[in-house]
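Undergrad: model the following, please.
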Amino acid sequence: MKNRYKVILIIVFILFFTITLNVESNNEAIILTYHHFVEDNPANSAEMSISDFKNQMEYLYDNNYNVISEDEFIKYSKEKSFPEKSVLLTFDDGYYSFYEYAYPVLKKYDFPAIVFPIISSMPGLENQPVYSDRLSFSDMRKLNTNSPTINIGSHSYNLHYYEDENPAIYQLENECCDDYNCRIRRDLRLSRDLLEDQLDKRDDLASLAWPYGYYTEKAEEIAKDLGYELIFKLGDRPYNPEEEIVSIPRYGVISGDLNHLKNILNDF
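TA: Sure, this is the predicted structure:
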C-alpha cells in the first residue's frame, strides 16, 4: 500500500512539473519586422505611424510579452525552447526614422531589437555625424555604445536592386554559376566586414536578413560559410527551434489598429 502511495505521489509530481514547464515556456517565438516610421499618414505598408508603433509596444509591455534580445534568441534556439510569449523585434533597411522615432520607444520599455541596414545606402564612413534619411555609421556607433541590446545585423550590401524585375539575390540572366557565387559572396562579405570594422565588432556580427525575404540555397550556403549565425527571411508563422536558425520566418507588421498585431500574436 505504501509503495502504491509513493508511485501516485511520483506521478503527481511529474505531472505538476510538466504542467509548470509548459506554462513557463513553449517551443516557439514570434519575430516582428518593421521598416520606416512617419509622424502620420503612412503612404504604404512599409511605413508605420509612430503613434501606432507606440500603441503596439505598449500592448506588448502591458500584456507581459517577453521581448528578447539577439543573444537570448540564440541561447533559447540552442536550448530548443523559448520562454512563454517570446517576441523578437527587427527593423529593416536602416532608416533614420528608427533612431528618431522608434528607438526612444524601445528605450522607454527597455526592449531589445535587431536593426538590419542596407549597407550600401549608409552614408559616411568617417567618424562624424551625417544627415541622411538613412542611419549613418556614426548613428550605428551611438546605438552600439548607448544600447548594448540594440544589435546591428546585415541586410546585404546591395542585393535589393532589380535586374529585369528580379531581385539581385537570384542568378541573373547570362550569369554563370561561378560568377553568381562570387557576386553573392563578395556582397555578403563586404557588408559584414564594413559593419564589423565600423562598429568594432570583429567576428561578432551574428545576423543577416535577406532582402525582401528572398534567397537561394547557394546564397544560404555562402552566408553560413561567412559566419552568419542567424539568417532571417519572411513568412507569416512563428519560429520553431527545431528548425535551423538559418531560415527564420518573420511577420511583417503594418500600421493601423492593434488587431493586426493581435492576430499575429494569437499564432502562439
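
Undergrad: make it CA atoms for all contacts and neighbour counts henceforth
TA: OK.

Undergrad: tell me which element the spatially most central residue of the chain is part of?
TA: Centrality entry for the chain: nearest residue to the mean C-alpha point is Thr90, 3.7 Å, by C-alpha atoms, centre = their mean. Using DSSP states H and E, Thr90 maps to strand 86-93.

Undergrad: next SSE after that strand?
TA: Downstream of strand 86-93, the first helix or strand assigned by DSSP H and E is helix 96-97.

Undergrad: how far off centre is that next one?
TA: Its chain's average C-alpha position is 17 Å from that of helix 96-97, according to C-alpha atoms, centre = their mean, to the nearest Å.

Undergrad: can you tell me which helices and strands that helix packs against?
TA: strand 36-38 (3 or more C-alpha pairs under 8 Å, 6 or more residues apart in numbering; DSSP states H and E).

Undergrad: sorry, back to before: list the contacts for the residue nearest to the centre of the chain?
TA: Applying C-alpha atoms under 8 Å, 6 or more residues apart in numbering to Thr90 gives the contacts Ile31, Leu32, Thr33, Tyr34, Ala113, Ile114, Val115, Phe116.

Undergrad: and it, how far is that from Gly153?
TA: Using C-alpha to C-alpha, to the nearest Å, we find Thr90 at a distance of 10 Å from Gly153.

Undergrad: over to Ser77?
TA: Ser77 sits 18 Å away from Gly153, going by C-alpha to C-alpha.

Undergrad: neighbour-wise, which of the two wins?
TA: Between Ser77 and Gly153, Gly153 has the larger neighbour count (other C-alpha atoms under 10 Å), namely 29 against 21.

Undergrad: second chain to compare with the first, below:
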Amino acid sequence: MSKRLLLTALIGLIGMTLLLSPLQAEKAGDVYYQDQVAVLMYHHVHDTDTSSSTITRKLLQDQLQTLLSRGFHFITLDEFRQYMNGASVPSNAVLVTFDDGYQSFYTSAYPILTSLRVPAVNFVITTDLANPLGSYIPSMSKEQISEMTHNTNFIDIGCHTDNMHHKLPSGEAALIGLDRGESEADHEQHVLKDAKACVGKLTPLTDRPLDAMAYPFGITSPAATAQVAKAGIRYAFTISPEMATRSADHLLIPRINAGSPNITPELLVRSIQRRVVAQPGHSPLRIDAASAAAQLGGTAAVEGGALQLRLGDTAFTLEVNARTATRGDARVKLQEPVLRSHGQVTIALDDLQALIGRPLVYNAATGTIAERVPLSVK
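TA: Got it, this is the predicted structure:
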C-alpha cells in the first residue's frame, strides 16, 4: 500500500473515531453505578410553551428512551422507599419526579410514561385542585390524578404544599420565611396546617401511601422540615444536584434537573454519570441461596457438595467456588463465584437474577427477598 493510501485510510479511521461519541460506545449492559439512585426532576411538558423548566414531548421521550437504551433502570416511588430503608435497587437506578401538578403531565407526559413503562411521581400544589384551569399554567384535576394512580401501579403523587408555593414580599420562600407580623411559632403552625391540608386533599386520590413531598423551590429549613414530618411526610426532595443514597437524610433527598430544554439525552446521561458517588471497595451484594429459594417458593438441598435449588419446574446446581451454575442441562456463566461461609452457600444477587431470569429485590436489613412487582396499566 502506498504512503498516500495509508495516510488516507488513517485519516478516515481517525474521522470515524471522532464521529463516534462516547455515548455510542456504551452498551445497554454497562453498569455506571450500583446501590444509589439518580432522582430526576421535571416540571412542564409542552410543545409550544417555552421556559427554562419546559421541555417538549419529543425531548422527554428521547431522554427516557436514551436512558433505557443505555441500561438505566427506572424504579417506582415505592421501590425508592424500600431502597432508603435497606432494600436493593437495580444497577443504574433512576426515579422520575415532576413538580407542580401541571395538566401537561396528564396530557403530554403520562402517555409517554405509560407507553415506555417508566414510573414517575408528580408533586401537586393542592390549592389548585379547586380550580385547575384558573392558574397561568393549567393544573391537573382530581379526576385526572385519580385516573392515573388507579389505572397504573407506577404513577404516584405527592405534596408540593397546599398553598405555600410562592415568595413573600421579602423574597423568601413562603415555606421558610416569616410573613408580616408572623412569629416563629405562628409560622411553624402555618407550615404544619398547610402540609396536613395537602396530604388530606391527595389521600382520597390514590390507594398508595401519601408520605412524599417536594419542597417549593427546593428550599426548606430545619423548622419547616420538622413540621412537614409531623404531617406524615417521610420522604422529601430538594433540588440539590446529587445522587440519592441511603446515607441521605430522608427529608433532604437530592434531585438532578432533567427538565430544561437545553438538556439533550446525551447531556442527561453525562449529568448523571458525573454525579455518581464513588464506592471504594464496594463488593457485589451476596445472599443466602437456600433462604432465597425458600422465600421465592422453591426448595434447596445439599447434594454431593453442591447446592441443588428448585424454583418452579427448573432445577439449578450451584457448585461452591465455581463461576458457573447448571440450569437444567445448560451451564450458565456467573459474574461472581458461589461461596460457602458460616454454613451458608451464597450467590451474588445479580447472578441469581440472571440465573432465574426475573428481577429481584433484596433487603439486607431484614434478609427478605421477593420478585420486583411488574408494572401494569389497566
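
Undergrad: equivalent range in the first structure for the strand or helix carrying Arg310 of the second structure?
TA: Assessed by DSSP H and E, Arg310 of the second structure sits inside strand 306-311. Per TM-score structural alignment, strand 306-311 of the second structure has no counterpart in the first structure.

Undergrad: show me which residues of that strand are buried.
TA: Buried residues in strand 306-311 of the second structure, counted by 16 or more other C-alpha atoms under 10 Å: Leu307, Gln308, Leu309, Arg310.

Undergrad: please tell me how far that strand is from the chain's geometric centre.
TA: A distance of 33 Å separates the centroid of the chain from that of strand 306-311 of the second structure, by C-alpha atoms, centre = their mean.

Undergrad: longest helix in the second structure, by residue count?
TA: helix 184-202 (DSSP state H).

Undergrad: give me the contact list for that one.
TA: 125-127, 157-164, 175, 178-179, 210-211, 223-224, 227-228, 230-232.

Undergrad: can you do 7 Å?
TA: Helix 184-202 of the second structure has contacts (C-alpha atoms under 7 Å, 6 or more residues apart in numbering) with 126, 159, 161-163, 175, 178, 210, 223-224, 227-228, 231.

Undergrad: before we move on, what about stretch 66-84 of the first structure?
TA: Contacts for stretch 66-84 of the first structure (C-alpha under 7 Å, 6+ apart): 24-29, 85-88, 111-114, 149, 151, 241-242.

Undergrad: which parts of it are buried?
TA: Buried residues in stretch 66-84 of the first structure (16+ other C-alpha under 10 Å): 66-70, 73-74, 76-77, 81-84.

Undergrad: for stretch 29-43 of the first structure, same thing?
TA: For stretch 29-43 of the first structure, the neighbour count (16+ other C-alpha under 10 Å) marks Ala29, Ile30, Ile31, Leu32, Thr33, Tyr34, His35, His36, Phe37, Val38, Pro42 as buried.

Undergrad: contact partners of that stretch?
TA: Stretch 29-43 of the first structure is contacted from outside by 46-50, 82, 86-93, 95, 97-98, 101, 238-240, 250-253, using C-alpha under 7 Å, 6+ apart.

Undergrad: one more time with 8 Å, if that's ok
TA: 46-51, 82, 85-95, 97-98, 101-102, 237-240, 249-255, 265, 268.

Undergrad: which ChimeraX command selects the buried ones in those residues?
TA: Buried subset of these, written as a ChimeraX selection, criterion 16+ other C-alpha under 10 Å:
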select :46,47,48,49,50,82,85,86,87,88,89,90,91,92,93,94,95,97,98,101,102,237,238,239,240,249,250,251,252,253,254,255,265,268
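
Undergrad: now the element after the strand holding Arg310 of the second structure, going C-ward?
TA: Remark: after strand 306-311 of the second structure, the chain's next helix or strand is strand 314-319, criterion DSSP H and E.

Undergrad: tell me how far that next one lies from the chain's centre.
TA: Between the centre of strand 314-319 of the second structure and the centre of its chain there are 33 Å (C-alpha atoms, centre = their mean).

Undergrad: can you pull out the helices in the second structure?
TA: Counting by DSSP H, the second structure has helices at residues 3-19, 22-25, 57-69, 77-84, 103-104, 110-116, 142-151, 184-202, 222-230, 265-273, 289-295, 349-356.

Undergrad: Ala370 of the second structure: which of those is closest?
TA: Nearest of the helices of the second structure to Ala370 of the second structure, taken as C-alpha to C-alpha: helix 289-295 at 7.1 Å.

Undergrad: which residue in the first structure lines up with Tyr215 of the second structure?
TA: Under the alignment (TM-score structural alignment), Tyr215 of the second structure maps onto Trp210 of the first structure.

Undergrad: list the contacts of stretch 221-236 of the first structure.
TA: The contact list for stretch 221-236 of the first structure (C-alpha under 8 Å, 6+ apart) reads 74, 181, 184-185, 188-189, 205-210, 212-215, 245-252.
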